[in-house]
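Enquirer: Predicted structure and sequence below. I'll ask about it afterward.
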Amino acid sequence: MLEQEAPAVTEEVFGTTPDGTQVDAYTLSNASGVRARILTYGGILQSLETPDRDGVSANIVLGFDNLADYLERNPYFGTITGRYANRIANGTFTLDGVTYRLTQNRPPLHLHGGAAGFSHRIWSARVVGDAADGATASGDVAVELTYTSPDGEEGYPGTLEATVRYTLTADGELRIDYHATTDAPTIVNLTNHAYFNLAGEGSGSVLGHLVRLNAEHYTPTDEQAIPTGEIAPVEGTPLDFREPMEIGTRIRDPHPQLVIAGGYDHNYVVARSGDGLELAARVTEPGSGRVLSVHTTEPGIQFYTGNQLTTPLVGTGGRQYRQGDGLCLETQHFPDSPNHRQFPSTVLRPGEVFRSSTLFAFSAS
């Protein structure tokens, strides 16, 4: 059952990389009943415990209980993805008349920042707060991660100074704030790649989850999952989640977009009313009563149903993950934006500051 905890951030060693670098784990907890664990490797959200309608807590994100699995076989469970999240066609883009060639880690595509993107880097960490344990008068607790991406890393121009702050609020929300600056024109698109299962990780398929997406449009893709450049209405398609719908209801529909992706793996255009945090998605798991609401400042959200979870993986709870056992809600700018002028720009220039925020709110009904 739910236990009240004093607000705190605790630190422990999670493991050591083959080259001897230590990886730490920071656990954020407070009286809200929500608890989050963050790794310095990849900025990974390794676990996220939330209560169900009866006050029973469970970890609702997929992950591993050891560093070796994260190093060797992680399908981006809980990672910070960057310098550019999602896909860039042919690993190339042109900026200010110069063509840059990025690592084609998913030939011929560039995916999630490359072969050794932000999800594979060791981040520096510091506890944020009024006291050494991170506690603030409000009951919020936070840890801040920083990483310097050098000019030319994975083919990107400019040295990028990136900061990501995870905050567990007194109300039990997990907030992620992204901040970046550069010394030369570059592109930036940062997100967190958590796989959620509101029934608890390792509990089986998410096809019974009810999803509502605050989006009237999406960006269709070609057979390589690259946006065609079109911004299409969801109305009249099985990609319409404007009203709550079980994921499994239409996932096997023969619509060409679902056939290409093997399910849902699409960028939705958030229906925004301003520049602040906007509701982008709400997910309900009927059995536990858990509800996840996603608010973001980003223009898009990638809804992915774990279609590629086909390699045997054993999760934190000791159970095997299979296809469709988790769903992702990656708040972001659009995939391949540098190659589509009609998409919101992802260009960052010296003197500018990249800022992005996403809030995950939890409740139970």
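Expert: Okay, I see it. Nothing here was measured: the structure is a model prediction, and the numbers come from that model.
Enquirer: switch to C-alpha atoms for all contacts and neighbour counts from now on
Expert: Will do.
Enquirer: nearest spatial neighbour of residue 305, skipping sequence neighbours?
Expert: Excluding the flanking residues, the one nearest residue 305 by Cα to Cα, 6 or more residues apart in numbering is residue 327, at 4.4 Å.
Enquirer: Give the burial count for the one you found, as a bare number.
Expert: Residue 327: 27 surrounding residues under other Cα atoms under 10 Å.
Enquirer: Likewise for the one 10 residues further on?
Expert: Neighbourhood size, residue 337 [other Cα under 10 Å]: 23.
Enquirer: That one and residue 93: what is the separation?
Expert: Separation of residue 337 from residue 93 (Cα to Cα, to the nearest Å) stands at 9 Å.
Enquirer: what's the answer for residue 32, then?
Expert: In this view, residue 32 and residue 93 are 45 Å apart by Cα to Cα.
Enquirer: Double-check the residue nearest to residue 305 against residue 307; I have them as touching.
Expert: No - assessed by Cα atoms under 8 Å, residue 327 is found out of contact with residue 307, at 9.1 Å.
Enquirer: Okay, one more to line up with it:
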Amino acid sequence: MKIIELKSDAMRVTISDFGARILDWQVQVNGSYRPIVLKYNNEADYLSDQFYLGAIVGPFANRIKDGRVDIRESQVLHLDRNEGLNHLHGGENAIDKQVWQITRYSQSAVRLELVIQDMWNGYPGALELTAEYTLENNRLRLRVSAFSEKDTVAGMSAHSYFNLNGVNSHRGGLEQWLTTCATHVNINDSNGLPIRPPQSVKHTQYDYSKRHLLTQQKGSELLDNNFIFSNSCSKAILESFDRYLKLEVSSDYPAMQLYTGGHLSEPFCKNQSVCIEPQFGPDMPNCKNHPLGLLPANTLQQHIIDYTITTE
């Protein structure tokens, strides 16, 4: 496992070539460093990781019903089904379990590349994937891109678990404040798939338009839902319990999966940290009215995710 450390005056971030993942993220707080992402104590544990800790997930992030995508009437994709009947985060041994090539790096940036072969886990074409992290002062920018020689689906995301209180703090992930500008949410069926159409968040337990402490919000311990944004705003804000440390996650993706770690288990604790995953959304290639994530042949798909940390 090759490791690159990015540094700024405000923070330091450790990136691995295994899954192009964030292994560690520490922020300057009152003269010392505070670790804010969940991690394993031993590098070897990442080889059997079941929680996608800090990894780039995909080629298509989230679930696809029955692993099936109807690209057109004459072409149906049958993707690897690794969660019951669902295709989840690219299937078994997906890009989070692959060794990416580090093609460029400095103290402030690293670029990783991965090529997966035609029909790997059911994805057509030789998919060329990149993930580029750039650290500037208090902002980490992630730029992901995908290119294929054949029509396929793509839409990568990042899967870090955040606890701004400090991952070793006695305060768990639910002892954080959450705010989003999401207008709608996907309610899940028993298989974690969206019941369409999306529901307005107004006057529901999913309304985080005003800051809420997660422990005081109904159903927060089971939160694993996709939040949909308007064109004017696509961000979520997470704050430490004392509201001293603030993380703003923004993106050009239309949605974010908010997951409070309700399925975390040994060596971690349930609800120990919170995932914020910008993306297209679950099963969106099959959305009849407005499909997202379809990648035409010889077309470059690019998306940006910004993580900005401030203190008060």
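Expert: Perfect, I can see it now. This is a predicted model, so every value here is computed, not measured.
Enquirer: Quick one: map the residue nearest to residue 305 of structure 1 onto structure 2.
Expert: Under the alignment (TM-score structural alignment), residue 327 of structure 1 pairs with residue 274 in structure 2.
Enquirer: How about residue 94 of structure 1?
Expert: When structure 2 is aligned by TM-score structural alignment, residue 94 of structure 1 is paired with residue 70.
Enquirer: check which helix or strand covers its match.
Expert: In the assignment (DSSP states H and E), residue 70 of structure 2 maps to strand 68-72.
Enquirer: other SSEs contacting that strand?
Expert: Counting contacts by 3 or more Cα pairs under 8 Å, 6 or more residues apart in numbering; DSSP states H and E, strand 68-72 of structure 2 is packed against strand 75-78.
Enquirer: chain center to the strand it packs on, what's the gap?
Expert: 25 Å (Cα atoms, centre = their mean, to the nearest Å).
Enquirer: Show where the first helix or strand past that strand going along the chain falls in structure 1, residue numbers please.
Expert: As assigned by DSSP H and E, the chain's next helix or strand after strand 75-78 of structure 2 is strand 87-88. The aligned range for strand 87-88 of structure 2 in structure 1 is 110-111, by TM-score structural alignment.
Enquirer: mean per-residue distance, that stretch to structure 2?
Expert: Overlaying structure 2 shows stretch 110-111 of structure 1 at a mean distance of 0.8 Å from the equivalent residues (mean Cα distance after the TM-score superposition for structure 1).
Enquirer: what does the helix or strand where residue 163 of structure 1 lies correspond to over in structure 2?
Expert: Assigned by DSSP H and E, residue 163 of structure 1 falls within strand 160-168. Under TM-score structural alignment, the counterpart of strand 160-168 of structure 1 in structure 2 spans residues 127-135.
Enquirer: Please pull up the equivalent of residue 242 of structure 1 in structure 2.
Expert: Alignment note: residue 242 of structure 1 maps to residue 209 in structure 2; criterion TM-score structural alignment.
Enquirer: mind listing the helices in structure 1 by residue range?
Expert: Here structure 1 has its helices, by DSSP state H, at 67-73, 256-261.
Enquirer: winner for burial among those?
Expert: Of all the helices of structure 1, helix 256-261 has the most neighbours on average by mean count of other Cα atoms under 10 Å, namely a mean of 17.
Enquirer: Aligned to residue 148 of structure 2, what sits in structure 1?
Expert: Taking TM-score structural alignment, the alignment pairs residue 148 of structure 2 with residue 182 from structure 1.
Enquirer: From residue 101 of structure 1, how far out is that match?
Expert: Counting by Cα to Cα, the separation of residue 182 of structure 1 from residue 101 of structure 1 is 19 Å.
Enquirer: pull the longest strand from structure 2.
Expert: Of all the segments of type strand in structure 2, defined by DSSP state E, the longest one is strand 300-311.
Enquirer: Residue 251 of structure 1 against residue 264, yeah?
Expert: Yes - with contact defined as Cα under 8 Å, residue 251 of structure 1 reaches residue 264; the gap is 7.1 Å.
Enquirer: Comparing those two, which residue is more hemmed in?
Expert: residue 264 (24 against 18).
Enquirer: Just to confirm, what residue in structure 2 is aligned with that one?
Expert: In structure 2, the residue matched to residue 264 of structure 1 (TM-score structural alignment) is residue 223.
Enquirer: tell me the contacts of its match?
Expert: 258, 259, 260, 262 (Cα atoms under 8 Å, 6 or more residues apart in numbering).
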